[in-house]
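**Student:** Make a model of this:
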Amino acid sequence: MRQSQTAVLERYRVLRGDFTTEPFEAGWAGEARWFVQVLETARPDTRIVVTTQVSPDGLHWCDAGCPTQVVAGKDMISWPVREFGQWLRITGSVEGDGGSAKVQIYLTLKE
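**Tutor:** Coordinates of the predicted model:
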């Protein structure tokens, strides 16, 4: 039987400007999937742009080579990550004039 885990990295957090999630150690997993759910936005033109990052030690980071993801308005997006090594996080920014967004961010992992 495969093992799995879901990590809730952000719950009802209000994002403004640039942000980075807490790093998550996932070296045991063979695959991962991000979920970013926007619950509320301050303005209708608000969008969130996110990039997956990887790290060998949880201290030094680089982009994972995954396409940049964009979520606009109240929506949820998801994307897979493979061959990621040891640590995962996402970094991004909230775009739009004076925009903010309340989000939930999940990372699911499978062995």
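
**Student:** from here on, contacts and neighbour counts on C-alpha atoms
**Tutor:** Fine.

**Student:** and Met76, what is it in contact with?
**Tutor:** 35-38 (Cα atoms under 8 Å, 6 or more residues apart in numbering).

**Student:** Relative to Lys102, which of those residues is nearest.
**Tutor:** Val38 (6.0 Å; Cα to Cα).

**Student:** correct me, but the closest one touches Ala101?
**Tutor:** Yes: between Val38 and Ala101 a contact is recorded at 6.6 Å, counting by Cα atoms under 8 Å.

**Student:** These two - which one has more neighbours?
**Tutor:** It is Ala101, of Val38 and Ala101, that has more neighbours when counted by other Cα atoms under 10 Å, with 26 against 23.

**Student:** let's see this one next to it:
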Amino acid sequence: MGVLRSLYSRVSQRVWSTVHLRVGSRGQVRTNKGFKPTGFPHLGAALFFARMSKGLTRDSVEKFVRLNVSEAQKQEIKSWPGSLVRSIENGACIPSREVQSRLEQIVGVPLTRRRRRGGNRRL
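**Tutor:** Below is the predicted model of the structure:
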């Protein structure tokens, strides 16, 4: 019985290692491993990828943003057609800087590339 169990174990390990996609491998793009927002066609596509890889729903992201923005931004968000996150992901609207910073806060990655300040640089 011991020989069969060890043979089964070896065979199942070999099959599993060839079929299973390793989580966290270098070939797998994730938000915490080399995420570049410039690789997406627009901000909404980057938001969708980051949201899905973190396992967040549209409703939870939208609720967080609505609770943490100013009153002026809340009024602007109400004028957008449909859901806030859905309209951003579809590329129908571009969020303000405040809304974008809240989205980055909940998703945990920058959604746009930051510009460097070329101020006082020593040579």
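
**Student:** Drop the TM-score for these two in here.
**Tutor:** TM-score for the superposed pair, counting by TM-score structural alignment, normalised by the length of the first structure: 0.26. Supporting figures: 55 aligned residues with a Cα RMSD of 4.8 Å.

**Student:** Put together a markdown table for the contacts of Met76 of the first structure, with secondary structure and distance to Thr6 of the first structure on each row.
**Tutor:** As requested, the contacts of Met76 of the first structure are exported to a markdown table (DSSP: H, G, I helix; E, B strand; the rest coil; distance: Cα to Cα, whole Å):
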| residue | secondary structure | distance to Thr6 of the first structure |
| --- | --- | --- |
| Phe35 | strand | 10 |
| Val36 | strand | 13 |
| Gln37 | strand | 15 |
| Val38 | strand | 18 |
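
**Student:** Quick one: the residues you listed as TSV, columns for distance to Tyr106 of the first structure too.
**Tutor:** Shown next, in TSV, are the contacts of Met76 of the first structure (distance: Cα to Cα, whole Å):
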residue	distance to Tyr106 of the first structure
Phe35	5
Val36	7
Gln37	8
Val38	12
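
**Student:** roughly how far apart are Ser60 of the second structure and Gln73 of the second structure?
**Tutor:** From Ser60 of the second structure across to Gln73 of the second structure, the span is 18 Å (Cα to Cα, to the nearest Å).

**Student:** Among the two, which residue is more densely surrounded?
**Tutor:** Gln73 (16 against 12).

**Student:** Okay, that one and Leu4 of the second structure: tell me how far apart.
**Tutor:** 66 Å.

**Student:** Please apply the same query to Ala45 of the second structure.
**Tutor:** Between Ala45 of the second structure and Leu4 of the second structure the distance is 50 Å, computed by Cα to Cα.

**Student:** now swap in Gly44 of the second structure and tell me
**Tutor:** According to Cα to Cα, Gly44 of the second structure stands 53 Å off from Leu4 of the second structure.

**Student:** Kindly report the same for Leu43 of the second structure.
**Tutor:** The value you get for Leu43 of the second structure to Leu4 of the second structure, if Cα to Cα is used, is 54 Å.

**Student:** Val85 of the second structure now?
**Tutor:** Here the criterion is Cα to Cα. By it, Val85 of the second structure lies 54 Å from Leu4 of the second structure.

**Student:** So the two - more neighbours on which side?
**Tutor:** Using other Cα under 10 Å as the criterion, Val85 of the second structure and Leu4 rank with Val85 on top: 23 against 9.

**Student:** what's the one helix or strand the more buried one maps to packed up against?
**Tutor:** Using DSSP states H and E, Val85 of the second structure maps to helix 84-90. On a contact count with 3 or more Cα pairs under 8 Å, 6 or more residues apart in numbering; DSSP states H and E, helix 84-90 of the second structure meets helix 43-54, helix 58-67.
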